[in-house]
Each structure stands twice: as C-alpha cells, then as structure tokens.
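K.L.:
sequence and predicted structure below; questions after.
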Amino acid sequence: MYPLLPWKWLSGLLGLVIAITVYVDDVGQWFGVPVPDTMVIRLLPLILLGVFSGFFGPTGYYAPWRMLWRLIPGLNRWFPDLNGVWVGTTNSNWPTVKKLVETALSTGKVTEQDLHDTPEQRDAMAVQITNSLFTLRIAAGLSSTDGESHSITAKPWRHQHTDRIHLSYVYEQHTSNHAATDEETHLGAADLALTTEDVSRASGTYWTRRSWRTGRNTAGTLELSRLEPRKAKDMSLRDYAAAHKAKITD
C-alpha cells in the first residue's frame, strides 16, 4: 500500500533515517553514551529497518499499525486499514451473454434494444482483503458457485482528480463443479474505488475471460461494504456470501 503515501513522506522518511545514521554518534556524546562507528554503519540501519518493518509489516488484528489506526481513524485517509471481510453484491451481464448465445444457436432474432433491456444477474459475494504497507491481497467467493478467486497481482492507487483510492487487481478463479460450457480456471480483473467519506465502502467494475473463445466472457459491477475487521476461522467466504444473500433477499 506504500504507493498511496505522498512522495514527500517517503523522501522525508529516508532523510530522517540518513540524519539518524549520520548524527547518532553526536547525540550519544551529548548524553555521555559512546556509539561505535561499527554500530552506526552496520547495525543501526538494520535496527531501523527492523523496527519499521515490524510496525507496518504485519496484517493481523493486533498488528501495531492497525491498533494505532483504530485509535486515530483519520490515518485511513492516507493509508487505509482494509483488512477483514467485505460483503456486497455483483451485477453481471450474464443474462445478456446467455441471450446472445441462445439466439446464435437458434433461428430466432434479438434486437439491440432487447439486449439493452435485459436485466442483470444479481448475486451476493464476500471478499477478504489483506493489507499492510507492503502487502495487498484480495480473495473472493460467490453465493451461487463453489468457486473462489485470489488476486495474483494487486495495486492501490489514488485518482489524481477525485483523490479517491482505487484497488486494481488481476485474479484467478477456480470452479471445481463447473458446467460443460464453463472453465475450471479463468482470469479476471477488477477495479474498486473506496468511498471518499468512508473507506469501509467500495464500488467498481470487473471483467472476466471466462470461456472467451465462445463469447461467454462476462463483466459487471461490484458494491461492497466492510462487515468485520477479521475473518472467522470457521467460515469460508462462500459462507459469508450465502449469509449475506439470505439477508438481502428477506
């Protein structure tokens, strides 16, 4: 998540590390504590790097930086804590794709207006986001299938004009009990934009290359909200998605 930090912060941090390394022996002399040059050159950079990594590197609920962020929520404006389970809905163009395929296999006709008026397919989904200063991983599960997806690359970025934080990622989905016209594994991509006023909400779009050779690849929209800051060990993402589907269909 470090790409979200302003470059002035990063350069300032680097300058601070250099200043500490250069002047630590002088500070030690002021307090009557000799600091050998060997320690300054060899050990101090490693100590500073270890402290920095130990503070910002972990992703667990009790990670030092996450505890500080819970005390000072305003820090999420610059570097948000997105860890936990998110639930929401997908709206897919699959009914439109299906209508096109069925028409191609028959003698019937379909107009562009018919395709435009075809309602999207709505489904519940659950997403687990894992992030720290150095890490961003995204996994997802749907209520309608037993497939789960995992990001193979993910990058956060900040929009130059709206200042909204985006998460853009490529994912791989595995579906074990897939239909004959489906694929066991396919790639997809998504772009999520966090709500400016509340980083616990996000929306965006996705695309897939699922069965693209026969024109069955899909696209759609996503809407998510953060449900809890850590995933329960006895629940899968599909369990979360199924529970959310029951809630929104009641």
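P.N.:
Sure thing, it's come through.
K.L.:
when you work out contacts or count neighbours from here on, use the C-alpha atoms and nothing else.
P.N.:
Noted.
K.L.:
measure Arg201 to Val33 for me?
P.N.:
Using CA to CA, to the nearest Å, Arg201 is found at 51 Å from Val33.
K.L.:
who's more crowded, these two?
P.N.:
Neighbour count, other CA atoms under 10 Å: between Arg201 and Val33, Arg201 has more, with 20 against 11.
K.L.:
do I have it right that that one meets Ser225?
P.N.:
Yes: using CA atoms under 8 Å, Arg201 is in contact with Ser225, at 4.3 Å.
K.L.:
who's sitting farthest from the centroid in this structure?
P.N.:
Most distant from the centre of the chain: Gly32, at 49.2 Å, with distances by CA atoms, centre = their mean.
K.L.:
helix or strand: which one has it?
P.N.:
Per DSSP states H and E: Gly32 is located in neither a helix nor a strand.
K.L.:
for it, which residues are in contact?
P.N.:
For Gly32, the contact set (CA atoms under 8 Å, 6 or more residues apart in numbering) is empty.
K.L.:
following the one helix or strand Ile129 maps to in sequence, what is the next regular element?
P.N.:
In this structure, Ile129 sits in strand 121-131 according to DSSP H and E. Per DSSP H and E, the first helix or strand lying C-terminal to strand 121-131 is strand 136-142.
K.L.:
between whichever helix or strand comes after that following strand and strand 121-131, how many degrees?
P.N.:
Counting by DSSP H and E, the next helix or strand C-terminal to strand 136-142 is strand 148-158. Interaxial angle, strand 148-158 versus strand 121-131 (axes from the mean of the first three to the mean of the last three CA atoms, to 10 degrees): 70 degrees.
K.L.:
measure Gly15 to Ile41 for me?
P.N.:
Distance of Gly15 to Ile41, computed by CA to CA: 16 Å.
K.L.:
what segments of this protein are strands?
P.N.:
Per DSSP state E, the chain carries strands over the ranges 84-92, 121-131, 136-142, 148-158, 165-174, 185-194, 201-208, 219-228.
K.L.:
alright, now check it against this:
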Amino acid sequence: MWKVFPKFGLAKFLIFVICALATMGGVWVTSGWSGVANFLNNNGFDVITRLTLPVLIIFIVFTWLMGTYVWRAVWKIPFIGSTLLNQKLCPDLNGTWIGETVSTFTDTDGNPYRKAVKLVVKASFFNFDIRLFSDDKYQRSTVVQSEIYKDHRDGSFYLSYIFESLIDQPVETDDAKFDGSAKLHIRFEENEINLVGVYWTNRCWQKGMQTAGTINLRRSD
C-alpha cells in the first residue's frame, strides 16, 4: 500500500512528525520557550545529542503502529474513512474474498469451465500479501508477487498478482506446474467493493492450450 500514496505528500508528513517530536522534546527539556537560550548556553547540545535516539525510537514506534494497526481504525470512520480515504487514497482490502473464475477452457459439452475460488488479503502500509485457494483441491496455487496500485489516468485502483500452480496428480493432457497472473479492477459499488478482472496462464502452452478467463470476487467478511 506504500506504493499507492503520493510520495511527496507522504515525505512531508513524515518530516512534520519528526519535527513535532523533536520540538516537543526540546520544549519539555528546556521548561518552555523562555529557557531555550539558557539551555543552549549551558550543555544544550549535549542534551540534544542524547535526545536524538529516544526521538528516533518514538518516531519508529509511532510510524509502525500507525502503519500496521491505527490506520484501519481511521479507515472505518463513517464517510471520512469508508468513503473518502477508501476511494481516493487507498482501499482497505483486508479480509477474505470469495467468487469464481470462468475459463476459456471448456468441458466435454462445450461449456466454459467454472471454478470457485477464495482470496485472502493481508495488508498494511508496509506490506501487501495475498493467498489464493480453489475449492476443487485439484491444484495448489502460491502467489509469488502481488501489489495494489492506482492508475492516475482515471483514478482507478487495481490489484495485480503473479502466481504459481502445482498439480500433484495431473491428468494426461495437463501440466504438473504452470504460472499465471491476474489484474483485478477494484470497483466501488454502492456500499461494497468488488474485484473484477481477468487472468491468464501458460498452462500447456506448448500444445496451444494456454488458458485465460475472468474473475469476480466479493468480500465475505
């Protein structure tokens, strides 16, 4: 999620926090603004040196708490968080998403192959991780890279990921291992968020049987 935020604005915010902590520490040590001159004339610079480490530690702890836990509470504030921050700054996708994929691969009757899937998202300001599961247990998929980003051309948010699938007992015409990727549009529809997009794989590409398809997911918790 760190990648989504405007870097210049975020840098200004972090600098402001550091300066505020340093100022509060300085004012506290000098017993108010009136003691600044006397403070500097005595052993002020030595005290400042000793304050640097505590201020840095406080800043790191503050940033970690904000980026890991506090931000989600802010994002749940009616309208400010749930609407403005979620739709304009960065959506909170934490949770379990369920839905289905519809593949270009067809069954013996010529119908598109459908599969129920589940997506689990764990996100903070510093990390973004997803896990992909299918209900049929035929294959195991591991997401090797994932990210959420904003398309500044139209302001839309997207979730993209690359995955690796393993099949322990593939049928004769299938591969035991293949790779794929997906790009999902994060859609805000009324009071809910849907993930809608496409995926593609290199499954059996040597035989011209590589597959693609659509994905439609909704939050289940």
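P.N.:
Now that the structure is in, tell me what you want to look at. Because the structure is a prediction, the values reported are computed rather than measured.
K.L.:
TM-score for the pair, please.
P.N.:
The TM-score (TM-score structural alignment, normalised by the length of the second structure) is 0.79; 204 aligned residues with a CA RMSD of 2.7 Å.
K.L.:
give the aligned range of the strand holding Ile129 of the first structure in the second structure.
P.N.:
On the second structure, the counterpart of strand 121-131 of the first structure by TM-score structural alignment is residues 113-123.
K.L.:
which residues sit against the matching stretch?
P.N.:
Contacts to stretch 113-123 of the second structure, defined as CA under 8 Å, 6+ apart, come from residues 1, 92-107, 128-136.
K.L.:
once aligned to the first structure, how far is that stretch on average?
P.N.:
Average distance, stretch 113-123 of the second structure versus aligned residues of the first structure after superposition (mean CA distance after the TM-score superposition for the first structure): 1.4 Å.
K.L.:
buried residues in that stretch?
P.N.:
By neighbour count on 16 or more other CA atoms under 10 Å, the buried set for stretch 113-123 of the second structure is Arg114, Ala116, Val117, Lys118, Leu119, Val120, Val121, Ala123.
K.L.:
same question, stretch 241-250 of the first structure
P.N.:
For stretch 241-250 of the first structure, using 16+ other CA under 10 Å, the buried residues are Ala241, Ala242, Ala243, His244, Lys245.
K.L.:
leaving out the residues flanking it, which one is nearest to the second one?
P.N.:
Here the nearest residue to Ala242 of the first structure in space, its sequence neighbours aside, is Ser143; by CA to CA, 6 or more residues apart in numbering that works out to 4.8 Å.
K.L.:
mind telling me what the one you found corresponds to in the second structure?
P.N.:
Looks like Ser143 of the first structure aligns to Asp135 there (TM-score structural alignment).
K.L.:
so Thr21 of the first structure touches Leu46, yeah?
P.N.:
No: with contact defined as CA under 8 Å, Thr21 of the first structure does not count as touching Leu46 (10.9 Å).
K.L.:
give the contact list for Glu223 of the first structure.
P.N.:
With contact taken as CA under 8 Å, 6+ apart, Glu223 of the first structure is in contact with Gly88, Thr89, Thr90, Arg201, Ala202, Ser203, Gly204.
K.L.:
can you lay out the residues you listed as a markdown table showing distance to Leu68 of the first structure?
P.N.:
Shown next, in a markdown table, are those (distance: CA to CA, whole Å):
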| residue | distance to Leu68 of the first structure |
| --- | --- |
| Gly88 | 28 |
| Thr89 | 31 |
| Thr90 | 33 |
| Arg201 | 21 |
| Ala202 | 23 |
| Ser203 | 27 |
| Gly204 | 29 |
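K.L.:
nearest to Leu194 of the first structure among those?
P.N.:
Ala202 (4.3 Å; CA to CA).
K.L.:
list the residues that contact that closest one.
P.N.:
Contacts of Ala202 of the first structure (CA under 8 Å, 6+ apart): Leu192, Ala193, Leu194, Thr195, Glu223, Leu224, Ser225.
K.L.:
not counting its neighbours along the chain, what's nearest the aligned residue in the second structure for Arg70 of the first structure?
P.N.:
In the second structure, the residue matched to Arg70 of the first structure (TM-score structural alignment) is Lys76. Residue nearest to Lys76 of the second structure in three dimensions, not counting chain neighbours: Ser82, with 5.4 Å by CA to CA, 6+ apart.
K.L.:
do you know how far the one you found is from Met1 of the second structure?
P.N.:
Counting by CA to CA, the gap from Ser82 of the second structure to Met1 of the second structure is 16 Å.
K.L.:
the more surrounded of those two?
P.N.:
Here Ser82 of the second structure and Met1 are set side by side on neighbour count (other CA under 10 Å), and the busier one is Met1, at 19 against 16.
K.L.:
which non-adjacent residue is nearest the more buried one?
P.N.:
Distances taken as CA to CA, 6+ apart put Phe125 closest to Met1 of the second structure, at 5.1 Å, once the chain neighbours are dropped.
K.L.:
Ser156 of the second structure too?
P.N.:
Closest residue to Ser156 of the second structure apart from its sequence neighbours, by CA to CA, 6+ apart: Lys150 at 5.7 Å.
K.L.:
what sits against that neighbour?
P.N.:
Contacts here follow CA under 8 Å, 6+ apart; on that basis Lys150 of the second structure touches Val4, Ser156, Phe157, Tyr158.
K.L.:
ok, the aligned residue in the first structure for it to Gln128 of the first structure distance?
P.N.:
Alignment note: Lys150 of the second structure maps to Arg158 in the first structure; criterion TM-score structural alignment. Here Arg158 of the first structure is placed at a distance of 21 Å from Gln128 of the first structure (CA to CA).
K.L.:
please apply the same query to Pro34 of the first structure.
P.N.:
Using CA to CA, Pro34 of the first structure is found at 49 Å from Gln128 of the first structure.
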